[in-house]
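Chemist: sequence isn't available, so here's the structure alone:
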């Protein structure tokens, strides 16, 4: 009788989220959590009145990246759910803010992490949620 704890061709893999490519994702999300949060903190504390929407969106992005980092690091059902929700919010955020920042540039006098689909960050904010969601889906329980 085969061992029921090993994955088979008919069952999805149940590997940890923070192994292999997951470690790279964890590192990238951690860097983005730190950079977006630090940027937002400086912007909000020094010149908030210049672009409050952009700076609050950067702070929100930092929190989303932090939540994704925690979810990927934690793993398990709760970690997967947190990472899934975070990556989904990130994807919607980068698409909505990307479109709005292109269509109505006046509303975004200063860039956010997600402005113009993350062009200031080499479009990594646009690609990252797709990779994150793929990784989470691939390692579903």
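Modeler: Yep, that arrived. These numbers come from a predicted model, not from an experiment. Numbering: from 1, shown residues only.

Chemist: when you work out contacts or count neighbours from here on, use the C-alpha atoms and nothing else.
Modeler: OK.

Chemist: report how many residues lie close to residue 24.
Modeler: Residue 24: 12 surrounding residues under other Cα atoms under 10 Å.

Chemist: and the strands in the protein?
Modeler: Counting by DSSP state E, no segments of the chain form strands.

Chemist: one more to weigh against that first structure:
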């Protein structure tokens, strides 16, 4: 991969994806190892979110040099996860005795989990337009 100057929005996206991959992963691993019986579904979903954020970081990094396909897929998968888990956590409260990263659309994280894939998709659209204009 060639190094290209990264834009401000790209750097912010990369920073948030790295932060959320670490935060969600650490939270999930601690909960899975110390509180597994309390809410295993929520904790496994948090681990899935962490993996999604890590893959999203890789995908967004690749998209900055023109490889946008993987980023597009990952951002849509992430958005679908947030919307699905967010809705299920509101409709089926019994399934979530403890919150996951994506519960209630990420309310425990200031709704950043819901906004992050949308911001990524907007940035990706801008990247694609720039690539077609060049």
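Modeler: Great, that's in hand. Remember, it's a predicted structure, so these values are computed and weren't measured experimentally.

Chemist: contact partners for the equivalent of residue 58 of the first structure over in the second structure?
Modeler: Using TM-score structural alignment to pair residues, one finds that residue 58 of the first structure aligns to residue 46 in the second structure. By Cα atoms under 8 Å, 6 or more residues apart in numbering, the residues touching residue 46 of the second structure are 24-25, 27-28, 100-102.

Chemist: in helices, which of these appear?
Modeler: Counted as lying in helices by DSSP state H, out of the contacts of residue 46 of the second structure, are 24-25, 27-28.

Chemist: would TSV of those with neighbour count be doable?
Modeler: As requested, these are exported to TSV (neighbours: other Cα atoms under 10 Å):
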residue	neighbour count
24	25
25	23
27	17
28	26
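
Chemist: can you tell me which of those residues is nearest residue 107 of the second structure?
Modeler: Of all those, residue 24 has the smallest distance to residue 107 of the second structure: 13.7 Å, by Cα to Cα.

Chemist: counterpart of residue 41 of the first structure in the second structure?
Modeler: Per TM-score structural alignment, residue 41 of the first structure is aligned with residue 29.

Chemist: what's the answer for residue 101 of the first structure, then?
Modeler: Here residue 101 of the first structure is matched to residue 89 in the second structure, going by TM-score structural alignment.

Chemist: from residue 52 of the second structure, how far off is that match?
Modeler: 19 Å (Cα to Cα, to the nearest Å).

Chemist: now residue 77 of the second structure
Modeler: Distance from residue 77 of the second structure to residue 52 of the second structure, by Cα to Cα: 8 Å.

Chemist: who has more neighbours out of the two?
Modeler: residue 52 (21 against 15).

Chemist: what's the closest non-adjacent residue to the more buried one?
Modeler: Setting aside the residues directly before and after it, residue 52 of the second structure is nearest to residue 78 in space (Cα to Cα, 6 or more residues apart in numbering), at 6.4 Å.

Chemist: got a list of what the alignment partner in the first structure of the one you found touches?
Modeler: Aligned by TM-score structural alignment, residue 78 of the second structure pairs with residue 90 of the first structure. Applying Cα under 8 Å, 6+ apart, we find residue 90 of the first structure in contact with 61, 64-65, 129.

Chemist: count the neighbours of the nearest residue to residue 66 of the first structure once chain neighbours are set aside for me.
Modeler: Of all residues not flanking residue 66 of the first structure in the chain, residue 33 sits nearest, at 4.9 Å (Cα to Cα, 6+ apart). Neighbour count for residue 33 of the first structure, taken as other Cα under 10 Å: 22.

Chemist: hmm, back to that, highest neighbour count among the contacts of residue 90 of the first structure?
Modeler: residue 65 (30 neighbours).

Chemist: go ahead and confirm it touches residue 29.
Modeler: Yes - contact criterion Cα atoms under 8 Å: residue 65 of the first structure and residue 29 qualify, at 5.6 Å.
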